[in-house]
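S.K.: Only the shape, not the letters, is given here:
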């Protein structure tokens, strides 16, 4: 498997996944997500150095996950993480591999100081995923967001390069192509 940057050819699949209730129910965006708008978003962000969007794929080219890092401020050197896994193949460890590679990309290639995430208090799978990689729960944002007309808490998780459990997987970083491959 390898982590590579998102490409225009991935956008129709991205739209399909984002319109699946198993994805959008925990991601805080509302369908319908339209391909035309996603293409425009992609074109507008091609050269945006405050984000990096990824695909984890098999060596044969099957897309398994999509993820990304976004930043509001270049000076702080921290980026927010997001991940979504092909909804038909969830719970197979692909999120863990994606998050691990994404963090490596942030620390090794982008030279980011910290990766962080906001995770809903009832999203136990994501909390466990981030903790298993080395993220630490740093705070609680009380009644921060809504789901089904009810307010819920969100947790703030953070990870520095020294927190990342680099022994989880064997990998190779290709700095020229900006790809990371599992060995």
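M.R.: Done, it's in. As the structure is a prediction and not an experimental result, all values here were calculated from the model. Numbering: from 1, shown residues only.
S.K.: from here on, contacts and neighbour counts on C-alpha atoms
M.R.: OK.
S.K.: Provide a list of residues in contact with residue 98.
M.R.: Applying CA atoms under 8 Å, 6 or more residues apart in numbering, we find residue 98 in contact with 3, 56, 65, 67, 83.
S.K.: separation between the residue nearest to the second one when sequence neighbours are not counted and residue 182?
M.R.: Spelled out, it's residue 56. With sequence-adjacent residues excluded and distances taken as CA to CA, 6 or more residues apart in numbering, residue 56 is closest to residue 3, at 4.5 Å. For residue 3, the distance to residue 182 equals 9 Å [CA to CA, to the nearest Å].
S.K.: Pasting the second one now:
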């Protein structure tokens, strides 16, 4: 158990605030970011389109969203959270998006995902956390496998991008696996 739930050495997970929409909208107009972050067609979205989406998450009982902020300069750099929580089964889908390219590959995603999983297993009492990832997103796949997620399935030729079909992988981690990796 941690004394600083949602706080790591580089980042902190906080509530998503109105002031973050400018950056969030910028990311939703960055096609390479969107092509890794979501399975739907990558198309630009305005603040007016994104606000209801975030409001829906905040009002929901089966979703959580956190803003990822740096401790050093208190800068909003990404989002993480859960969706599709099935409380009766203790399962949820986890997600993450680090917005600016210069913030990727620095260990921030690892720390943010660890904090999000800790929240899921320790605070929400989840039994299983899962995610999907496109086969061409190798940095994300490396992150998930490093954190103990196991590839459990393949949705063959799931998505069509750039005149080619790509698989989508299903990854999952159980609470006991996470506890063993984190010496609980």
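M.R.: Done, it's in. Quick caveat: nothing in here was measured; it's all calculated off a predicted structure.
S.K.: where does the TM-score land?
M.R.: With the length set by TM-score structural alignment, normalised by the length of the first structure, the two chains reach a TM-score of 0.83; 167 aligned residues with a CA RMSD of 1.7 Å.
S.K.: In strands, which of the contacts of residue 98 of the first structure fall?
M.R.: Mapping the contacts of residue 98 of the first structure onto strands (DSSP state E) picks out 3, 56, 65, 67, 83.
S.K.: Among those, which one is most surrounded by other residues?
M.R.: With neighbours defined as other CA atoms under 10 Å, the most crowded of these is residue 56; it has 28 neighbours.
S.K.: Please say which position in the second structure that residue maps to.
M.R.: Using TM-score structural alignment to pair residues, one finds that residue 56 of the first structure aligns to residue 68 in the second structure.
S.K.: quick one: that match and residue 74 of the second structure, what's the gap?
M.R.: Residue 68 of the second structure is 9 Å from residue 74 of the second structure, by CA to CA.
S.K.: same thing with residue 89 of the second structure?
M.R.: Distance of residue 89 of the second structure to residue 74 of the second structure, computed by CA to CA: 36 Å.
S.K.: what do you get for residue 153 of the second structure?
M.R.: 38 Å.
S.K.: And for the second structure, the residue most distant from the center?
M.R.: residue 163 (27.0 Å; CA atoms, centre = their mean).
S.K.: Wait, residue 64 of the second structure touches residue 57, no?
M.R.: Yes - using CA atoms under 8 Å, residue 64 of the second structure is in contact with residue 57, at 6.3 Å.
S.K.: Comparing these two, which shows the higher neighbour count?
M.R.: Using other CA under 10 Å as the criterion, residue 64 of the second structure and residue 57 rank with residue 64 on top: 21 against 17.
S.K.: Any idea how many residues pack against residue 33 of the second structure?
M.R.: For residue 33 of the second structure, using other CA under 10 Å, the count is 17.
S.K.: What does it correspond to in the first structure?
M.R.: In the first structure, residue 33 of the second structure lines up with residue 23, judged by TM-score structural alignment.
S.K.: do the same with residue 86 of the second structure
M.R.: For residue 86 of the second structure, the aligned position in the first structure is occupied by residue 73, per TM-score structural alignment.
S.K.: Same question for residue 156 of the second structure.
M.R.: Match for residue 156 of the second structure (TM-score structural alignment): residue 142.
S.K.: May I have the residues that are in contact with its match?
M.R.: Applying CA under 8 Å, 6+ apart, the residues contacting residue 142 of the first structure are 152, 153, 154.
S.K.: switch the cut-off to 7 Å
M.R.: Going by CA atoms under 7 Å, 6 or more residues apart in numbering, residue 142 of the first structure touches 153, 154.
S.K.: Would you state the helices of the second structure in chain order?
M.R.: 21-27, 31-37, 47-59, 108-118, 138-146, 175-181 (DSSP state H).
S.K.: got JSON lines for the ones you listed, with distance to residue 102 of the second structure too?
M.R.: Formatted as JSON lines, these follow (distance: least, CA to CA, whole Å):
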{"stretch": "helix 21-27", "distance to residue 102 of the second structure": "13"}
{"stretch": "helix 31-37", "distance to residue 102 of the second structure": "12"}
{"stretch": "helix 47-59", "distance to residue 102 of the second structure": "23"}
{"stretch": "helix 108-118", "distance to residue 102 of the second structure": "11"}
{"stretch": "helix 138-146", "distance to residue 102 of the second structure": "14"}
{"stretch": "helix 175-181", "distance to residue 102 of the second structure": "29"}
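S.K.: Pick the most deeply packed of the ones you listed.
M.R.: The highest mean neighbour count among the helices of the second structure, using mean count of other CA atoms under 10 Å, belongs to helix 108-118: a mean of 22.
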